[in-house]
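[1] Sharing a model prediction with you, sequence too.
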Amino acid sequence: MTEFTPWQSLSGGMLIGLSAVLLMALHGRIAGMTAILSGLLPGAENRVWRLLFFAGAVIAPFLLIRFGMEIPFRSETPMLWTVLSGLIVGVGVTYGGGCTSGHGICGNARLSPRSVVATLTFMLTAGLTVFVVRHLLGGF
């Protein structure tokens, strides 16, 4: 079971929201990580802001640790399951027209009906998956 960290969670959520608002206000772009990552591929346009956004997302946890904050994260999931899950998510992102951050944070904030349906779908699927893994398959 993951430890409940309300203040860290609130701070993180506020920073994610702020970054999404700033990216939309300053660049007219949605802060969906999948689109940002795919925009780093050779030949893509506007690679500089994408690289900076991605670098900030990767570097931030290391900075927090460096300045003494503990990040309570651990996973006992086997690497094979993690890789397979990532591939399945990649397929879902392709068919769903965006990732959880793009739909869940930015799309819902813009009241996009497509994003509301996508968010409900992946939240219900995630809940069902957790139930099946923990209660029907005995957990991992």
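    Nice, I can see it.
[2] From here on, just use CA atoms for contacts and neighbour counts.
    Noted.
[3] From residue 62, how far off is residue 113?
    Using CA to CA, to the nearest Å, we find residue 113 at a distance of 36 Å from residue 62.
[4] And residue 69, by the same measure?
    Counting by CA to CA, the gap between residue 69 and residue 62 amounts to 10 Å.
[5] Residue 54: neighbour count?
    Neighbourhood size, residue 54 [other CA atoms under 10 Å]: 15.
[6] wait, isn't it in contact with residue 37?
    Yes - here residue 54 reaches residue 37: they are 7.3 Å apart, a contact under CA atoms under 8 Å.
[7] Structure two is appended below for comparative analysis:
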Amino acid sequence: MTIDWTNFTPLASAAGGALIGLAAALFVLFNGRIAGISGILGGLLQWPRGDSAWRVAFLLGLVAAPLAYGMFAPLPAVRVEAGTATLVAAGLLVGVGTRYGAGCTSGHGVCGLSRMSPRSLVATGAFMAAGFATVLIVRHLIE
């Protein structure tokens, strides 16, 4: 294994991680809710609800943040090395997994682990193991 020193950005990555942690902490402090994307989006799909305004604002912020960043610096090129069928299958598997696991990487991996939730520890271990296995199979065994 080699390190791509051109794209090795530990300071920017640490700053990004700190911002995600700060945002998650402020969200639970001021809103009393976990910043889990699947739960926020899933809550919009359960109609009617009285708390849809903050959910829409949160999701719009996820889209607006990179667009705002793009006004000041060039966005990295998007490169997807998978076909449409693979992307659709992956999206469906992730969606089903987040429903069965009662949360996603942001809910369990960021917010749940920081709250020392045993359920989030198991869920994070499960989706990390599934990701490792998928990369091993798709990138190393099939090719």
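    Sure thing, it's come through. Keep in mind the model is a prediction, meaning the values are calculated, not measured.
[8] hmm, back to that, intersection of neighbour lists for residue 69 and residue 62 of the first structure?
    Counting by CA atoms under 8 Å, 6 or more residues apart in numbering, residue 69 of the first structure and residue 62 have no contacts in common.
[9] Could you report the separation of residue 68 of the first structure from residue 55 of the first structure?
    Distance of residue 68 of the first structure to residue 55 of the first structure, given as CA to CA: 20 Å.
[10] cool, residue 107 of the first structure as well?
    Using CA to CA, residue 107 of the first structure is found at 23 Å from residue 55 of the first structure.
[11] For the two, indicate the residue with more neighbours.
    Taking other CA under 10 Å, residue 107 of the first structure and residue 55 do not tie; residue 107 has more neighbours (22 against 11).
[12] residue contacts, the more buried one?
    Neighbour list for residue 107 of the first structure: 114, 115, 116 [criterion: CA under 8 Å, 6+ apart].
[13] Alignment lookup: residue 15 of the first structure to the second structure.
    Residue 15 of the first structure maps onto residue 19 in the second structure when the alignment is built from TM-score structural alignment.
[14] Ok, residue 131 of the first structure next?
    Taking TM-score structural alignment, the alignment pairs residue 131 of the first structure with residue 136 from the second structure.
[15] now that match, what's its secondary structure?
    Following DSSP: H, G, I helix; E, B strand; the rest coil, we place residue 136 of the second structure in the helix state.
[16] What segments of the second structure are helices?
    With helices called from DSSP state H, the second structure shows them at 10-31, 37-45, 52-70, 84-100, 113-114, 118-135.
[17] mean per-residue distance, the third one to the first structure?
    By mean CA distance after the TM-score superposition for the first structure, the fitted helix 52-70 of the second structure averages 1.1 Å away from its aligned residues in the first structure.
[18] Please tell me how far the counterpart of residue 49 of the first structure in the second structure sits from residue 66 of the second structure.
    Counting by TM-score structural alignment, residue 49 of the first structure corresponds to residue 54 in the second structure. Residue 54 of the second structure sits 19 Å away from residue 66 of the second structure, going by CA to CA.
[19] on that earlier part again, counting neighbours, which of the contacts of residue 107 of the first structure end up buried?
    Neighbour counting by 16 or more other CA atoms under 10 Å classes 115, 116 among those as buried.
[20] about what we covered before: save the helices of the second structure as CSV, and put in distance to residue 143 of the second structure too.
    Shown next, in CSV, are the helices of the second structure (distance: least, CA to CA, whole Å):
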stretch, distance to residue 143 of the second structure
helix 10-31, 30
helix 37-45, 32
helix 52-70, 33
helix 84-100, 15
helix 113-114, 35
helix 118-135, 11
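[21] Run through the residues that contact the spatially most central residue of the first structure.
    The first structure has residue 101 as the residue nearest its centroid, 4.9 Å off, counting by CA atoms, centre = their mean. Residues in contact with residue 101 of the first structure, defined by CA under 8 Å, 6+ apart, are 31, 32, 33.
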